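Engineer: mind looking at a prediction? Sequence and model below.
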Amino acid sequence: MGERANKRSFTQSGRGGRGQGGGAHRGRGGAKGASPARTSALEAVRILRERDAFAQDVMEKTVDVARLSPEDRAFATRLVLGVVSTRGVLDEVLNRCMRTPHDVTPDVRDALQISAYEILFLDKSPHAAVDQGVELVRGIAPRAGGVANAVLRKVAASKASFPFGNPAADAAAYARLHGFPAWLAARLVSDLGAQDAHELIKASNEPAPLYAAVCAAKATPEVEDEVVADLEAACAAPEPVEVDGARVAGCYRLAGGRALLDGRVKRHIANGCLLVSDAASQAVASLVLPADRPASFLEVGAGRGTKTILIQSNAQRRYGAQVDGYVTIDNHGFKTSLLADRASDYGVHLEEALTGDAARLGEAVGDRAFDVVFIDAPCSGLGTLRRHPEIRWRLRPDVVTDHARLGLSLLESAAAHVAPGGMLAYATCTVLPEENAHVVASFLKGAHGEGFELVPVRGQAAFATRVTSGGTDGHFCAIMRRKAL
């Protein structure tokens, strides 16, 4: 639940420098002498500090619409995502370089974070980063230029000892080196093992791979060929995708986000033939469909409808027709409205789109039973850190436990609405066992789970993808079947 695709492509090093990409830029959060890329990044960083928003959404209204060269836009994107990803570490280092954390105002700290990120994580020239940081600060607080200069020079000097310990032996230093909260890095190592945790931590600081689905609800096989040809013409280099050794029908990996701006590709998206979505998410949308076409299907936690589109697209591809009795439920009315609009755009059939509390499912669906109930559960989202860098510093340990409890409540509520012989599927986009396997095990051991049995997925107890460099996001899906009467 809550999957949001990342359509961006940017370089790891980025490009910048004083005056790059045009003349000076003025405006709120701007700076006369700072580069346009840094100025644009500062505006996005400020908004993200002030609001509980997704970085991708904020950049769509700031960086993406700014008058920037492609190189500057890529660098600004890198700065915003980098600062959001490493914010806690940046604040720690900045605080070390001040007399007290209150030496600067929040908007000045935003500018200092950008320069500190360049110095510590991008290996940019310390001299250039310091100068640009001072210019950023002067643009919003002219009198703070001297303080900014002193603080950033100390940051540059501290680079030699960063991350303030041996990462191979000091867990806190390792977390600091990769811009992670110490508690979260330790939790990942404890839950996943050192190797898988270290792979996830490193991969989470890389650009997210870009995948797209050709949606069969509108795209016939002939149209799919046309979509692929247009992707190739747009230099997207589309490649068919396998996840865990199995082809994901209609899924293609794309070389970069720039192809999505091509007119031919934009037309396919607008026509409902192409949808950006992670490959593991697309795989889940295929796994939750049974061998035979179900008469009824309930999707719990449908959100904006990405999985709805993918599932009905897979139904069209697999059965030659969509599921007639397809019902969705989400607890946010605005998402339900958005889902209905998107379903229409993509040619997806909905019998009903409900708004309600799925932990009390009977209040919304009465005593109805469905051939398939699919729960796309709220979770920490730790499998999607490349796409949602804000998660790592907003998340708290108790929130993980809260998600696990809610997931179990959703399963217990849904159990009564699975028809005899029907399927109950539970999916997340996290990698923590507490939110995944432990929830399913608790359900099966409890009274509500009586009569359900776990169905192996491709020879495993459940579907689960690891987060590795260049690979898919981390998704989990367990499938259970209610015994027939």
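Structural biologist: Ah, there it is.

Engineer: when you work out contacts or count neighbours from here on, use the C-alpha atoms and nothing else.
Structural biologist: Fine.

Engineer: strands of the stretch 151-300 of the chain, start to end?
Structural biologist: Applying DSSP state E, counting those that start in this stretch to the stretch 151-300 of the chain gives strands spanning 210-214, 239-243, 246-254, 274-276, 296-300.

Engineer: quick check: longest strand in this protein by residues?
Structural biologist: Criterion DSSP state E: the longest strand present in the chain is strand 418-428.

Engineer: give me the helices and strands touching whatever helix or strand comes next after that one, please.
Structural biologist: On the C-terminal side of strand 418-428, the closest following helix or strand by DSSP states H and E is helix 437-445. Judged by 3 or more CA pairs under 8 Å, 6 or more residues apart in numbering; DSSP states H and E, the packing partners of helix 437-445 are helix 397-415.

Engineer: residues making contact with the helix it packs on?
Structural biologist: Residues outside helix 397-415 that contact it (CA atoms under 8 Å, 6 or more residues apart in numbering) are 358-362, 373, 375, 377-380, 424, 426, 434-436, 439-440, 442-443, 448-449.

Engineer: and for stretch 294-303?
Structural biologist: Contacts to stretch 294-303, defined as CA under 8 Å, 6+ apart, come from residues 1-2, 308, 323-332, 335-336, 339, 358, 370-378.

Engineer: any buried residues in it, and which?
Structural biologist: 294, 296-303 (16 or more other CA atoms under 10 Å).

Engineer: same check on stretch 303-320?
Structural biologist: Per 16+ other CA under 10 Å, stretch 303-320 contains these buried residues: 303-318.

Engineer: identify, from the residues you listed, the entry nearest to residue 133.
Structural biologist: residue 304 (38.7 Å; CA to CA).

Engineer: and here's the other structure:
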Amino acid sequence: MDSNRRASSREHAAAPARRVALEVLVETERRGAYTREVLKSSTAYRQLDSRDQAFAQRLALGVTATVGCLDDLLNQFLSKPGKVSPRVRMALRIAIFELLYLATPSEVAVSQGVELVRSQASAAAPLANAVLRRVAEGAAGFLVADDAAPEHRAVVRAARRSGLPVWLVRELMASLDGGCFEALVGSQLEPAPVAFHLHPACDAESLVVDSPSPFPGCVVPAHPGALLRSGLLDTAHAVASDEHAQLVATMVTQEGSCLEIGAGRGTKSFVIFAQARRAGIEGRRHVAVDLFEQKCAQNLERLHAAGFNDVRAFAGDATDLSSVLEPLDQGGAPALFDVVLLDAPCSGTGTMRRHPEIPWRLNRSDCQRDLPALQLSLLVAASARVAPGGSLLYATCSVLAAENEGVVDAFLASEAGSGFQLVPVTEAPLFQLEAYQGARELAAGAMTARGMLRTSPARSAADGHFCARLVRLS
């Protein structure tokens, strides 16, 4: 009898991938961490076979990306939502994610959800069974927003279909044309493509066979596993970087000195140096600025490992470049640069597929007020470092107009911006070279009527990025 009971328990236990996903999500929430980082550090995750790893990752990232929508539906069927323990709620979220967004048969999602809850609190299993069965019955109606007022139904439907907050969907609708908006929300829960930029000396031909190369150095493999396993990223022979992010970095590359603000760990820095070497540009001077010392150190370590040595990095608040760049300023005169890139901190709404935490950690005031104010302050500070005739590039990975065109227009209307002129991104120096016609055509296809670059997942599989190019007249 006992052996039969144990066999039955094993038969109906929650699947290993679901249990690992639950532990990862609980730990992520406890630490306020990022789901991908917790997955990478999870011993239990590494012990799964490749198929279960893929499923555990799909569940963990998917629940993170849609958590608010999952709770909206769950709370409809709980008499006391606040009384549910965090672990039980997370187990229920996993089952509801499967019911709403995966093709898991409802009987499997419900039964596995009940077992997942049972593994956390056996007394809660009957509640889980009742709630999940009601969720399964109401899932289709929830997705099409049957419960929303008619005048709001289209927005609520789009929010639930994509797993995004309603307020954010309204912002996206106001910033994107209809086709771009539909494509973005339609692809929100799909995996983002993986692209790489190769070192000019890197011979990776066997790893990138039949991979599209939109411009020199950029490869977008249909199956990136071979390149990821090759060790090229560990030896600074390649970096993982979205195709459109590489396009922005290529747009920055030119002769003379460069100030890169918001350099982070240096992915764009690597691309700029690699493109300069390909184009035969000698004697560049590159200064990288980031708020964090650790990122500056990581940037320098990778660039030096790649053989890119003419670079200095400074940590500090870029709204006060006088303090950050004091070692470069001589006799009180600020050091000026031929090209300045401000890779501004932003909402990251163009990269939400890669960073599932973004939608539910943002709020409306971030996007409408706080970030644009910071971005404008940074742009004004950056503009003071542009040499006469030099270029100022303002870039974000946001698709929201308030952070993009809105900031550029506010800058041009300011005293600091009065000496600058907006010019088409297709006039970037490297784009004039024959070898970079593919990059120029890619930029032209995503250029607005005013000459600014505005990409989104709708235009290609790559991420949403924005870049405006301004030239200092005197």
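Structural biologist: Arrived safely. Quantities reported herein were computed from a predicted structural model and do not represent experimental measurements.

Engineer: let me see the TM-score of these two.
Structural biologist: The TM-score (TM-score structural alignment, normalised by the length of the second structure) is 0.86; 432 aligned residues with a CA RMSD of 2.2 Å.

Engineer: circling back: which among the contacts of stretch 294-303 of the first structure count as buried?
Structural biologist: Neighbour counting with 16+ other CA under 10 Å marks 1-2, 308, 323, 325-332, 335-336, 339, 358, 370-378 as buried within those.

Engineer: so of those, which ones are in strands?
Structural biologist: Going by DSSP E, the strands hold 325-330, 370-376 from these.

Engineer: out of the strands of the stretch 151-300 of the first structure, which comes closest to residue 392 of the first structure?
Structural biologist: strand 210-214 (21.1 Å).

Engineer: now the angle between strand 246-254 and that closest one, please.
Structural biologist: Put simply, strand 210-214 of the first structure runs at 110 degrees to strand 246-254, going by axes from the mean of the first three to the mean of the last three CA atoms, to 10 degrees.

Engineer: residue 373 of the first structure -> the second structure?
Structural biologist: When the second structure is aligned by TM-score structural alignment, residue 373 of the first structure is paired with residue 340.

Engineer: with residue 158 of the first structure instead?
Structural biologist: In the second structure, residue 158 of the first structure lands on residue 138 (TM-score structural alignment).

Engineer: that match: what's it in contact with?
Structural biologist: By CA under 8 Å, 6+ apart, no residues touch residue 138 of the second structure.

Engineer: distance of it from residue 221 of the second structure?
Structural biologist: To residue 221 of the second structure, residue 138 of the second structure is 40 Å away according to CA to CA, to the nearest Å.

Engineer: sorry, back to before: looking at the buried residues of stretch 294-303 of the first structure, which is nearest residue 87 of the first structure?
Structural biologist: Using CA to CA, these come closest to residue 87 of the first structure at residue 303, 28.2 Å.

Engineer: next up, the contacts around the residue nearest to the spatial centre of the second structure.
Structural biologist: Residue closest to the average C-alpha location in the second structure (CA atoms, centre = their mean): residue 351, at 2.9 Å. The contact partners of residue 351 of the second structure, taken as CA under 8 Å, 6+ apart, are 397-398, 463-464.

Engineer: got those as JSON lines, with distance to residue 189 of the second structure and neighbour count columns?
Structural biologist: Output for the contacts of residue 351 of the second structure, formatted as JSON lines (distance: CA to CA, whole Å; neighbours: other CA atoms under 10 Å):
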{"residue": "397", "distance to residue 189 of the second structure": "18", "neighbour count": "27"}
{"residue": "398", "distance to residue 189 of the second structure": "17", "neighbour count": "26"}
{"residue": "463", "distance to residue 189 of the second structure": "13", "neighbour count": "27"}
{"residue": "464", "distance to residue 189 of the second structure": "15", "neighbour count": "27"}
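
Engineer: what does residue 420 of the first structure correspond to in the second structure?
Structural biologist: By TM-score structural alignment, residue 420 of the first structure lines up with residue 388 in the second structure.

Engineer: scratch that, residue 474 of the first structure is what I was asking about
Structural biologist: In the second structure, residue 474 of the first structure lands on residue 464 (TM-score structural alignment).

Engineer: quick one on the thing from earlier: could you dump the strands of the stretch 151-300 of the first structure into a markdown table with distance to residue 119 of the first structure added?
Structural biologist: Formatted as a markdown table, the strands of the stretch 151-300 of the first structure follow (distance: least, CA to CA, whole Å):
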| stretch | distance to residue 119 of the first structure |
| --- | --- |
| strand 210-214 | 28 |
| strand 239-243 | 36 |
| strand 246-254 | 31 |
| strand 274-276 | 33 |
| strand 296-300 | 45 |
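
Engineer: which one, of the ones you listed, ends up nearest to residue 76 of the first structure?
Structural biologist: Going by CA to CA, the one of the strands of the stretch 151-300 of the first structure nearest residue 76 of the first structure is strand 210-214, 19.2 Å.

Engineer: which stretch of the second structure lines up against the closest one?
Structural biologist: Against the second structure, strand 210-214 of the first structure falls on residues 194-198 (TM-score structural alignment).

Engineer: run through who's touching that stretch.
Structural biologist: Contacts of stretch 194-198 of the second structure (CA under 8 Å, 6+ apart): 217-221, 224, 237-243, 246, 271, 274.

Engineer: could you redo the last one with a cut-off of 7 Å?
Structural biologist: Stretch 194-198 of the second structure has contacts (CA atoms under 7 Å, 6 or more residues apart in numbering) with 217-221, 224, 237-243, 271.
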